[in-house]
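Student: dropping a prediction and its sequence here:
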Amino acid sequence: MGWLHPNIGLLTAKLDRAKFPLRYCKPLVNPLQEGIKNHFGLMSQDPELVAAAILLPKFKCTWSTDDVTIRMRLCFAVSQTGEERLKQVTGEFITFPIPRKEGGTLVYNTKNIAVVVKGNMDIYQDSFKDRIHWDQETGLFTIRDLKTNDSGIYKVDGRNGIHSSYQLTVYEPVSSPILTSAGNESCSVECSVKNDRDVTLSWYRGEEILNRTSSSNLSINLFLPLDEEVKDRDIYRCEAANPVTKENLTFQFPQFCKGTDFDSERTRQLGIFALICILIAIIGLVAIYLKTRQREIKDPSNQDVSLYAEVNCSRSRNNQEVQSSILELDRLSKNTERKTVYDQLQLRHMSSGVINIA
């Protein structure tokens, strides 16, 4: 039975003249404390009027000839009963949207943390030192380098008693999800992520969501299996998200479902590469050994040589031949390493008087 605007409210109520005397239509002194009952009598039973009186501190009344019409046209700043919700990630900044160009107070969980008077700002909480900024041109308060413990209720109070409230929640960036597979014929794939506040874990096929999970237990990891038969041509996506950040992993069957996860696949490739290197090294060593062995077989200087010579000696006419044979043996002995010469001497009686030495 009425209409309300967030900044300028208009409430119209048609009442019986007898139930609503003109004397009750007067400005409210402090509707937040005294309430509508002290000013409107019987009309306090109307829930819309009660809500309007709590939100709207000023009004005026006009009358029509047929019935009593109360029109409350209000120029006011709303004192909200609920807070506007703000969300941000750690390390970033937040700016409260309601300006206070003439100065004001920034309140955190009922404690004043910053006060601006005549363009000068004082900060009263050490945890916010060097992190709160008030822009003199725009009149906006900003908190920088946000931390998770900055979450809470903030109020920006103006010098005219008008204030706005905000519920700020600061989140850590969501962790990257991890994919694992069982490697069977149906390619059983599971996605997991570290749990945190308001984290959800979801499976998508293209843009179609397949399933989702979350948990209020922040000490555990979230696990979500892909509960359907994986098709070769479909692209699947595992998404970990909170209200301010998200991380994704995508895969297709041929590239992933081989019985390993991403890390073990890389480990397998490195193992194969190392095995190939070891085999090449072994083959090289064997080749070097065989080549060296073959060279030793072909090189006569590395073998023992035995020379056998038959020496015939005569007393007179064969002396020169004996000497030349001895010199030849001596020469061969010097030119050949590790050579052994065996001499076998035999004494025979010859009629001619010649001694044969063999």
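Tutor: That came in fine, so what should we check first? Numbers count the residues shown, from 1 in each chain.
Student: from here on, contacts and neighbour counts on C-alpha atoms
Tutor: OK.
Student: got the contact list for residue 30?
Tutor: Contact criterion CA atoms under 8 Å, 6 or more residues apart in numbering gives residue 57 as the residues in contact with residue 30.
Student: quick one, helices of the protein?
Tutor: 31-34, 37-40, 47-55, 253-256, 262-298, 319-335 (DSSP state H).
Student: separation between residue 190 and residue 251?
Tutor: Residue 190 sits 12 Å away from residue 251, going by CA to CA, to the nearest Å.
Student: the two - which one has more neighbours?
Tutor: Just comparing residue 190 and residue 251: by other CA atoms under 10 Å the higher neighbour count belongs to residue 190, 18 against 14.
Student: the more buried one is in contact with residue 224, isn't it?
Tutor: Yes - Residue 190 is within contact range of residue 224, at 5.7 Å (criterion: CA atoms under 8 Å).
Student: before we move on, back to that, mind putting the helices of the chain into a markdown table with distance to residue 10 and mean neighbour count?
Tutor: Listed next are these as a markdown table, based on distance: least, CA to CA, whole Å; neighbours: other CA atoms under 10 Å:
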| stretch | distance to residue 10 | mean neighbour count |
| --- | --- | --- |
| helix 31-34 | 16 | 14 |
| helix 37-40 | 17 | 16 |
| helix 47-55 | 9 | 18 |
| helix 253-256 | 61 | 14 |
| helix 262-298 | 62 | 11 |
| helix 319-335 | 128 | 13 |
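Student: using TSV, please lay out these together with distance to residue 201.
Tutor: Converted to TSV, those look like this (distance: least, CA to CA, whole Å):
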stretch	distance to residue 201
helix 31-34	44
helix 37-40	50
helix 47-55	41
helix 253-256	20
helix 262-298	19
helix 319-335	88
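Student: out of these, which gets nearest to residue 306?
Tutor: With CA to CA as the measure, helix 319-335 is the member of the helices of the chain nearest residue 306 (10.2 Å).
Student: and the closest one, how far out from the chain middle?
Tutor: Computed by CA atoms, centre = their mean, to the nearest Å, the separation of helix 319-335 from the middle of its chain amounts to 91 Å.
Student: second one coming, line it up with the first:
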Amino acid sequence: MRIDFHLNVIVEISVMEGDSVTLNCDLTEIKDNDVIQWFGNENTLIAEIHKRADRFTVYDDVLDGRFRDRLKLDNQTGSLTITNTTTEHTVFYYLIFTSRLSSKSFRVSVYARLPVPVISRDCSSSSSSSSSCSLVCSSVVNVSHVTLSWYKGISVLSSISASDLSISLSLPLEVEYQDKNTYSCVLNNPISNQTTHLDINTLCHTCAGI
């Protein structure tokens, strides 16, 4: 028998790795006849509520145990909280009110915490001269869905992006020794960033013979 659900709302949520995320039912109180089911990856049951039977159950061993000890049901509102999130929790979640013939979808994106980018002097660069020096900014670990950029003041000079964990990011910059402008290297993803400011006087005099 096919049951058609309605009121399918899609909610977009972005959080940092390690944070908690709450998927709201938008209820103030669960009624006696309410049956609520939560699915991860669209078709895997991860939690359910049968109010009349007073059953509030989480199935945290499914999907290779990625939800183990991380699922919490609100016994009053039916909302589901995922604690201590990791990037593995970036999936599509689905809520079904069986008793109300309605549903709600959540697209959750969990982003890895960003490292501080590192600026170093490139002493091997052939482009360095007596009046300028070559620098390189890089990420210290590989993270996904990030952009590395050089800024001059508030203007972007250059940038490079990657979504593949196997790709390491680095970006060169050539500056004059007497340059008085403010430069910074920024590593960012859609919800956060890390910035390192360039100290020309320190880094441009670190190579042997200069």
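Tutor: Structure received. Bear in mind the structure is a predicted one, so any value in this text is a computation, not a measurement.
Student: OK, contacts around the residue mapped onto residue 180 of the first structure from the second structure?
Tutor: Correspondence of residue 180 of the first structure to the second structure, assessed by TM-score structural alignment: residue 120. If you count contacts by CA under 8 Å, 6+ apart, residue 120 of the second structure has them with 135-137, 203.
Student: keep only the residues you listed that stay in contact in the first structure.
Tutor: Contacts conserved in the first structure for these, using both residues aligned by TM-score structural alignment, their matches' CA atoms under 8 Å: 135-137.
Student: return the member of those nearest to residue 69 of the second structure.
Tutor: residue 137 (38.9 Å).
Student: look up how far residue 57 of the second structure lies from that closest one.
Tutor: 49 Å.
Student: and residue 104 of the second structure, by the same measure?
Tutor: 19 Å.
Student: do residue 26 of the second structure as well
Tutor: 19 Å.
Student: those two: who's more crowded?
Tutor: The neighbour comparison of residue 26 of the second structure against residue 57 (other CA under 10 Å) goes to residue 57, with 15 against 10.
Student: what sits against the more buried one?
Tutor: 47-49, 73.
Student: cool, and residue 179 of the second structure?
Tutor: residue 200.
Student: count the neighbours of residue 164 of the second structure for me.
Tutor: Neighbours around residue 164 of the second structure, by other CA under 10 Å: 12.
Student: for the closest residue to it other than its chain neighbours, which residues are in contact?
Tutor: For residue 164 of the second structure, ignoring the flanking residues on the chain, the nearest one in space by CA to CA, 6 or more residues apart in numbering is residue 144 at 5.6 Å. For residue 144 of the second structure, the contact set (CA under 8 Å, 6+ apart) comprises 112, 162-165.
Student: surely residue 245 of the first structure touches residue 173?
Tutor: Yes - in this structure, residue 245 of the first structure is within contact of residue 173 by CA under 8 Å, at 5.9 Å.
Student: mind listing the shared neighbours of those two?
Tutor: By CA under 8 Å, 6+ apart, the residues touching both residue 245 of the first structure and residue 173 are residue 89.
Student: these two: who's more crowded?
Tutor: residue 173 (19 against 15).
Student: pretty sure the more buried one sits against residue 88.
Tutor: No - if you go by CA under 8 Å, residue 173 of the first structure and residue 88 don't touch, sitting 9.7 Å apart.
Student: which residues do these two both contact?
Tutor: residue 244.
Student: and the residue nearest to residue 164 of the second structure, how far from residue 161 of the second structure?
Tutor: Counting by CA to CA, the gap from residue 144 of the second structure to residue 161 of the second structure is 9 Å.
Student: residue 148 of the second structure corresponds to which position in the first structure?
Tutor: In the first structure, residue 148 of the second structure lands on residue 201 (TM-score structural alignment).
Student: dump the residue contacts of the nearest residue to its match once chain neighbours are set aside.
Tutor: Using CA to CA, 6+ apart and skipping residues adjacent in sequence, the residue nearest residue 201 of the first structure is residue 240, 4.6 Å away. Residue 240 of the first structure sits next to 174-177, 193, 199-202, 246-248 when contact means CA under 8 Å, 6+ apart.
Student: repeat that for 6 Å
Tutor: With contact taken as CA atoms under 6 Å, 6 or more residues apart in numbering, residue 240 of the first structure is in contact with 200-201, 246-247.
Student: top of these by neighbour count?
Tutor: residue 201 (26 neighbours).
Student: residues contacting it?
Tutor: For residue 201 of the first structure, the contacting residues are 212-213, 239-240, by CA under 6 Å, 6+ apart.
Student: which of those residues fall within strands?
Tutor: 212-213, 239-240 (DSSP state E).
Student: name the surrounding residues that touch stretch 250-264 of the first structure.
Tutor: 180-183, 187, 232, 235-237.
Student: just the ones of those in strands?
Tutor: 180-181, 236-237.
Student: can you add distance to residue 156 of the first structure and give these back as TSV?
Tutor: Formatted as TSV, those follow (distance: CA to CA, whole Å):
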residue	distance to residue 156 of the first structure
180	49
181	52
236	46
237	42
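Student: return the member of the residues you listed nearest to residue 143 of the first structure.
Tutor: Nearest to residue 143 of the first structure among those, with distances taken as CA to CA, is residue 237, at 35.4 Å.
Student: the closest one and residue 120 of the first structure: what is the separation?
Tutor: 52 Å.
Student: between those two, which has more neighbouring residues?
Tutor: Neighbours were counted for residue 237 of the first structure and for residue 120 using other CA under 10 Å; residue 237 has more, 21 against 10.
Student: quick one, what contacts that one?
Tutor: 203-204, 249-250.
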